[in-house]
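Colleague: Model the following, please.
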Amino acid sequence: MFVITADQIGSRTAPDRSAPMQAALQHDHGRALALPVDQTAGDELQALTDDPATALDLILDLARDGHWSIGLGIGGIRSPLPDAVRKATGPAFIAARDAVDAAKRADGRFALRVEAPRADGDAPERRRAGHVEALVRMFLLMRSRRSDAGWEVAGLVADGASQKQAAKVLGISDAAVSQRLKSAMWSVDEQVRPALVALLGELDEQTAATGDGVDGGDGPPR
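Modeller: Next up is the predicted model:
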């Protein structure tokens, strides 16, 4: 399972952004979540899913907003699931807590941690998680350099519009759309997303195969 824990940056001096972000994430990704997006301590948000694509999309949406330190934890969850994310427990939640704490000091404000069967930092699962973390972080940093114009046209194309249709909506030429997509590195985005989803899925499978699991119920859902 994937646990995303997000903590608002500069919450003591900025408006509370938790409620609108919670609603947006639930609206966009609710069908793929194990439980509704939850607000836990203060301005902190948590989400739980077994789908690596949804986990990545949640991370990308939070990073795009620009106001969150984002931790991703991968591991077992105590079963049966409660009725709210804030009541759930298990190694994935511990990993997510460690991850969000690390994210506050990291480039891209993102970190990834996994449940590992051994305490040493050189466990294969942790080494692999470090590799995936670096790739996700690089992807987030690349996207952070995208201009508002680039986000606008990329959003239209991501929603299924052709370049010609996007040009009509934006009132610009086909060539201008093409240039904006190039500047936004949209082709790289399209290639990197499925690769990261596959890596996250493999990491989840590896963690499930080697993790010790948790007590209670019939074992941790994966």
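Colleague: drop to CA atoms for contacts and neighbour counts, all remaining ones
Modeller: Will do.
Colleague: now the strands: where do they sit in the protein?
Modeller: With DSSP state E, the ranges of strands along the chain come out as 2-8, 35-39, 44-49, 68-74, 110-114.
Colleague: So which of the ones you listed has the densest surroundings on average?
Modeller: With neighbours defined as mean count of other C-alpha atoms under 10 Å, the strands of the chain peak in mean count at strand 68-74, which reaches a mean of 29.
Colleague: middle-most residue in the protein, spatially?
Modeller: residue 59 (2.2 Å; C-alpha atoms, centre = their mean).
Colleague: follow-up on the earlier one: and the strands of the chain: which comes nearest residue 208?
Modeller: The closest of the strands of the chain to residue 208 is strand 68-74. By C-alpha to C-alpha, the value is 9.0 Å.
Colleague: what's the angle between the closest one and strand 110-114?
Modeller: Angle of strand 68-74 versus strand 110-114, following axes from the mean of the first three to the mean of the last three C-alpha atoms, to 10 degrees, is 20 degrees.
Colleague: contacts for strand 68-74?
Modeller: Outside strand 68-74, the residues within contact range by C-alpha atoms under 8 Å, 6 or more residues apart in numbering are 1-9, 59, 62-63, 91-104, 109-115, 204, 207.
Colleague: Next, the second sequence, to be compared with the first:
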Amino acid sequence: MLAVHARYRGREVRRAELVRRSAEALSTLQGVGEFRMLGVEDICAAIDSPEALCDIVMALLSDGGWAIGIGIVPGAPQSGQTEEVEERVRGIATASLPGRTRAGGVWVRIDAADTSRASASRASADSNDIAATFALVGHVLSKRTVEGREATSLMRSGLNQNEAAAELGISKQAMSQRLQAAGWQVESGGWQLAVNLIRRAGTTP
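Modeller: This next block holds a predicted model:
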């Protein structure tokens, strides 16, 4: 079972309104439970799959104003959970965030299957690997131009390069150049790596 807790750390003055609108928009994504507002700056939701979790994290990293906590309960099915299990994984996501957070940071906590040193060590190593993957991808996202954000957003929505180029009114070659400059291959590879790491951590009790 998976969850994400996001805390707004951007510069928007009307942050309560921005956080509310963000919670509503993120809740519409496939595989994402309803985002609850926890105070003015915090939102949290249970997530159905590693893919949906990575889509959420990528969206938050692209915005640039959020600190992100991820909670993972290994061995638990990803859907049809009881409220008790969902509360547990949301609590783990919340606990993953340190007292002082920064925008663009990603923290991960995996609920160790038992209290043995080996289990705790494996959970810690997996948490660090997932956080490091998102740190690398986040660095790429933070360097993008407006044009790069437009191009990658269209690709992320499911369009191919020809369709995205037509949408932007540019040639396929220009689209390819934009994607290369924006680090689209790095993002795609990082997304898949994060999905694989989260799936492994979430299915190995």
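Colleague: picking that back up, in structure 2, point me to whatever sits opposite the residue nearest to the centre of structure 1 in the alignment.
Modeller: When structure 2 is aligned by TM-score structural alignment, residue 59 of structure 1 is paired with residue 57.
Colleague: Nearest spatial neighbour of that match, chain-adjacent residues omitted?
Modeller: Using C-alpha to C-alpha, 6 or more residues apart in numbering and skipping the chain neighbours, the partner closest in space to residue 57 of structure 2 is residue 68 (7.3 Å).
Colleague: Next one: that neighbour from residue 38 of structure 2, what distance?
Modeller: Between residue 68 of structure 2 and residue 38 of structure 2 the distance is 14 Å, computed by C-alpha to C-alpha, to the nearest Å.
Colleague: cool, and residue 156 of structure 2?
Modeller: Applying C-alpha to C-alpha, the value for residue 156 of structure 2 to residue 38 of structure 2 is 29 Å.
Colleague: what's the answer for residue 6 of structure 2, then?
Modeller: For residue 6 of structure 2, the distance to residue 38 of structure 2 under the criterion C-alpha to C-alpha works out to 10 Å.
Colleague: where do the contact lists of the two overlap?
Modeller: Contact criterion C-alpha under 8 Å, 6+ apart; residues shared by residue 6 of structure 2 and residue 38: residue 44.
Colleague: Of the strands of structure 1, which is nearest residue 166 of structure 1?
Modeller: Proximity to residue 166 of structure 1 (C-alpha to C-alpha) singles out strand 68-74 among these, at 29.9 Å.
Colleague: what's the matching range in structure 2 for the closest one?
Modeller: The aligned range for strand 68-74 of structure 1 is 66-72, by TM-score structural alignment.
Colleague: Quick one: average offset of that stretch versus structure 1, please.
Modeller: Average distance, stretch 66-72 of structure 2 versus aligned residues of structure 1 after superposition (mean C-alpha distance after the TM-score superposition for structure 1): 0.8 Å.
Colleague: My read is that residue 191 of structure 2 contacts residue 53, right?
Modeller: No - with contact defined as C-alpha atoms under 8 Å, residue 191 of structure 2 does not count as touching residue 53 (10.1 Å).
Colleague: rewinding a little: would you convert the strands of structure 1 into TSV that also reports distance to residue 173 of structure 1?
Modeller: Converted to TSV, those look like this (distance: least, C-alpha to C-alpha, whole Å):
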stretch	distance to residue 173 of structure 1
strand 2-8	39
strand 35-39	40
strand 44-49	40
strand 68-74	35
strand 110-114	37
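Colleague: wait, what's in contact with the residue nearest to residue 11 of structure 2 when sequence neighbours are not counted?
Modeller: Of all residues not flanking residue 11 of structure 2 in the chain, residue 65 sits nearest, at 7.5 Å (C-alpha to C-alpha, 6+ apart). Residue 65 of structure 2 sits next to 8, 9, 10, 11, 103, 104 when contact means C-alpha under 8 Å, 6+ apart.
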